[in-house]
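Student: sequence and predicted structure below; questions after.
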Amino acid sequence: MNKYKLENGINFYDKLMQSMDDESDDDEFLCKISGFPLNDKMVTLECNHKFNYEPLFKEICKQKFDFKSYEYHLLSKDEMLKIRKMKKDYFIKCPYCRNIQFSIIPYYEEYGFDKIFGVNSLDPLCYGYKKHFSNIYGSDDYEINMYGVVFKKGICNEVDDNFICKSKYVAFIPNTEFSYCTFHYKKAVRKYNKNEKNKKLEEKAKLKEEILMKRKKLFEEKNLERAEKGLPPLKNLPSLKKEKENVVIQSIEIQEYIPEVENEVILTCKGILKSRINKGKQCECKKIFKDGFCKRHFSNNNDKINLK
């Protein structure tokens, strides 16, 4: 294979392949329909292609109900055999590679979409599909559902040196004031994503430069201090310590641990034993009958009182 080299020994072919790899890495985190970053409601189909939920649902419904591309006479022989083998009356196609699968996409109530049999529901009663846009081309309320967004009447912001786009149906790039037609929308999305990525890289480079400047300043200060003390200068830049917030911690006296059993006050009979091995000790009976005595010692105590 020919190797093309530019100035300073740069290999053009290697740089080209590297840029292609970078783009493929970025594509892994982008919706295959809208071109925007994947969100927390992304759906991974059996072919491993990933989509954001809203554009995937709309694209499947558009292909299935508007373009009728799911009708059996439009399927290939292999697709027909696959459907007959599974013996199911529903399937969905990957909008990116057209792979047929028989597992449906999830249903998320927060999007406000209908439950549709064979798309996001297996309830046979959910056959209804409501179009959310007008079919009258050229009317003020006419809308085009594409790339997971809705195109309405407006002005395309695509402007070149010798070209001004005159398309009348456009959609806005999210978080911007720029709108583009169906022909220029995906190109504008790629440009927007690239600009956002470059902004993050610039912010990261700026932060790295600030840290380097701080380290150099600290390096000079340390060497000045060492020179005053007659010490040799440092050879390497010192690392910056992470700044910690000054938190005033109140000193708490830790008291001696006393088990709950030791703190528990146990009431026992206050009678004194007068016979056997425990003679002279307090009765340990916990069943108090009356006046702090167990039944046995209460009767003995009453007998003494009566004798007096």
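Tutor: The structure has been received and is ready for your questions. Nothing here was measured: the structure is a model prediction, and the numbers come from that model.
Student: only C-alpha atoms from now on, for both contacts and neighbour counts.
Tutor: Will do.
Student: after the helix or strand where Ile211 lies, which helix or strand is next? Please name it.
Tutor: Ile211 belongs to helix 185-228 when assigned by DSSP states H and E. Moving toward the C-terminus from helix 185-228, the next helix or strand (DSSP H and E) is helix 260-263.
Student: next structured bit after that next one?
Tutor: Taking DSSP H and E, what comes next after helix 260-263 is helix 295-307.
Student: go through that following helix and flag the buried ones.
Tutor: Residues 297-298 are the ones in helix 295-307 that count as buried (16 or more other Cα atoms under 10 Å).
Student: for Leu201, give its distance to Asp21.
Tutor: The gap separating Leu201 from Asp21 is 18 Å, by Cα to Cα, to the nearest Å.
Student: check Phe51 too.
Tutor: Computed as Cα to Cα, the Phe51 to Asp21 distance reads 20 Å.
Student: putting a second one here so we can go through both:
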Amino acid sequence: MKYIIEGDIDFYKELLDSSYENEIIDADNNCCMITNMPLQENFVKLQCGHLFNYGPLFKDLLNYKKKFNNMEQSKYKLKYNEIRCPYCRKIQNELLPYYDNLSYPKECGVNYLDPNKSNYILECINEKNQCKYEHVMFDDSGNVLFTQKCFKYGFTHSILKEKYNLNINYCYSHKQFIMKELKEKAKEKIKQDKEKIKQEKLKIKEDLIKAAMEKKNLEKEMKKNAVVKIDETKIAENAITCSEIVKSGQRKGLSCLTKVYKDCLCKRHYNITNKDINIS
């Protein structure tokens, strides 16, 4: 239905368009999008990504389903297992969780699904053709609060089978969700593999540097030992050669360096010295 106002403007179209202008919100926004108050414990994040405190969202959904849902056209009317985001009007087939510690009662179609009222949903859907996606809600400690199944028709998707080897029934909306999840996991794996390769290269580089340093230190130590050995050899050579100073000839003034015979003297200088002693 169109409602044309002055200037040939479709009022309902403009109203609908305006509701989506600010649909994308800052991921760091920590305020309830109904009250604009800070988020409290047990806040709710809908599939569209918008955040709400439990109380205001519960009241809004209850009011809408009790008063206005029946006024909608059949194709826009929410089913028992569906709720609509108050901010962007996106419909999701997962209800709010129910908390015993809060003062809000169980309301069918809001935070509770009465099997007696929702059997019609399952009349044409069996285990074979039902979407296999399950929404699991955890508490702050990581314990499972409840698991809620999807009540829509599910079927296999060629892209999931070919690209990710998944031959599981999913409805279209959950197929999109699974695709996004798998892509994020693939990106994370690539990131981890790159980091692993980077760390391995870094380790190889560190090992090469360490090996080079060890080789350098070893060569330094070997040179040091060689110098010490040379000094020891010289000392040993000096200790086993004649210490007498040559008094004539080309080596005049230098040590004799002939092999020691007795008393640090070669045989020649030993005999000369002993001869001089005997003469005196």
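Tutor: Yep, that arrived. Just so it is clear, the structure is predicted and the values come from calculations on it, not from any experiment.
Student: any idea what the TM-score comes out to?
Tutor: In this superposition the chains share a TM-score of 0.30, using TM-score structural alignment, normalised by the length of structure 2; 95 aligned residues with a Cα RMSD of 3.1 Å.
Student: follow the chain on from the helix or strand containing Lys196 of structure 2 and name the next helix or strand.
Tutor: Lys196 of structure 2 is part of helix 172-239 when elements are defined by DSSP H and E. Downstream of helix 172-239 of structure 2, the first helix or strand assigned by DSSP H and E is helix 267-279.
Student: now that following helix: buried residues?
Tutor: Residues of helix 267-279 of structure 2 classed as buried: 267, 269-270 (neighbour count, 16+ other Cα under 10 Å).
Student: just put these in JSON lines and tack on distance to Leu15 of structure 2.
Tutor: Conversion of those to JSON lines gives the following (distance: Cα to Cα, whole Å):
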{"residue": "Lys267", "distance to Leu15 of structure 2": "126"}
{"residue": "His269", "distance to Leu15 of structure 2": "126"}
{"residue": "Tyr270", "distance to Leu15 of structure 2": "127"}
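Student: next, Gln118 of structure 2: secondary structure please.
Tutor: No, residue 118 of structure 2 isn't Gln; it's Ser. helix (DSSP: H, G, I helix; E, B strand; the rest coil).
Student: what's the distance between it and Leu51 of structure 2?
Tutor: Distance from Ser118 of structure 2 to Leu51 of structure 2, by Cα to Cα: 27 Å.
Student: quick one: which of these two has more around it?
Tutor: Neighbours were counted for Ser118 of structure 2 and for Leu51 using other Cα atoms under 10 Å; Leu51 has more, 23 against 16.
Student: so what's the more buried one closest to, chain neighbours aside?
Tutor: Spatially, and ignoring its direct neighbours in sequence, Leu51 of structure 2 is nearest to Lys45 (4.6 Å; Cα to Cα, 6 or more residues apart in numbering).
Student: C-terminal to the one helix or strand Gln148 of structure 2 maps to, what's the next element?
Tutor: Taking DSSP H and E as the definition, Gln148 of structure 2 sits inside strand 144-149. As assigned by DSSP H and E, the chain's next helix or strand after strand 144-149 of structure 2 is helix 158-164.
Student: just to revisit the earlier point, Phe51 and Asp21 of structure 1: which is more packed in?
Tutor: More neighbours surround Phe51 than the other of Phe51 of structure 1 and Asp21, with 29 against 12 (other Cα under 10 Å).
Student: I'd say that one and Thr44 touch.
Tutor: Yes - using Cα atoms under 8 Å, Phe51 of structure 1 makes contact with Thr44 at a distance of 6.5 Å.
Student: just the angle between the host helix or strand of Lys152 of structure 1 and helix 185-228, please?
Tutor: Lys152 of structure 1 belongs to strand 149-153 when assigned by DSSP H and E. Put simply, strand 149-153 of structure 1 runs at 120 degrees to helix 185-228, going by axes from the mean of the first three to the mean of the last three Cα atoms, to 10 degrees.
Student: against which helices or strands is strand 149-153 of structure 1 packed?
Tutor: Judged by 3 or more Cα pairs under 8 Å, 6 or more residues apart in numbering; DSSP states H and E, the packing partners of strand 149-153 of structure 1 are strand 144-146, strand 169-172.
Student: next, the buried residues of stretch 185-197 of structure 1.
Tutor: Residues of stretch 185-197 of structure 1 classed as buried by neighbour count (16+ other Cα under 10 Å): 185-186, 188-189, 192-193.
Student: how about the residues you listed in CSV, adding distance to Ala205 of structure 1?
Tutor: Listed next are the buried residues of stretch 185-197 of structure 1 as CSV, based on distance: Cα to Cα, whole Å:
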residue, distance to Ala205 of structure 1
Tyr185, 30
Lys186, 28
Ala188, 25
Val189, 24
Tyr192, 20
Asn193, 18
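Student: circling back: so the residue nearest to Leu51 of structure 2 touches Gln92, yeah?
Tutor: No - counting by Cα under 8 Å, Gln92 is not a contact partner of Lys45 of structure 2; they are 11.7 Å apart.
Student: re earlier: specify which member of the buried residues of stretch 185-197 of structure 1 is nearest to Asn263 of structure 1.
Tutor: Distance to Asn263 of structure 1 across the buried residues of stretch 185-197 of structure 1 (Cα to Cα) is lowest for Asn193, with 67.6 Å.
Student: Tyr185 of structure 1 versus the closest one, what's the distance?
Tutor: 12 Å.
Student: which one among the buried residues of helix 267-279 of structure 2 gets closest to Lys183 of structure 2?
Tutor: Ranked by distance to Lys183 of structure 2 (Cα to Cα), the buried residues of helix 267-279 of structure 2 are led by Lys267 at 96.2 Å.
Student: what about His135 of structure 2, which SS state?
Tutor: The assignment at His135 of structure 2 comes out as strand when based on three-state DSSP.
Student: count of neighbours near it?
Tutor: 12.
Student: how about it, nearest residue that isn't a chain neighbour?
Tutor: Gln148 (5.1 Å).
Student: would you mind measuring from the residue nearest to Leu51 of structure 2 to Lys187 of structure 2?
Tutor: 24 Å.
Student: between those two, which one's more packed in?
Tutor: Lys45 (15 against 12).
Student: how much space between the more buried one and Lys196 of structure 2?
Tutor: Distance from Lys45 of structure 2 to Lys196 of structure 2, by Cα to Cα: 34 Å.
Student: same thing with Glu188 of structure 2?
Tutor: 12 Å.
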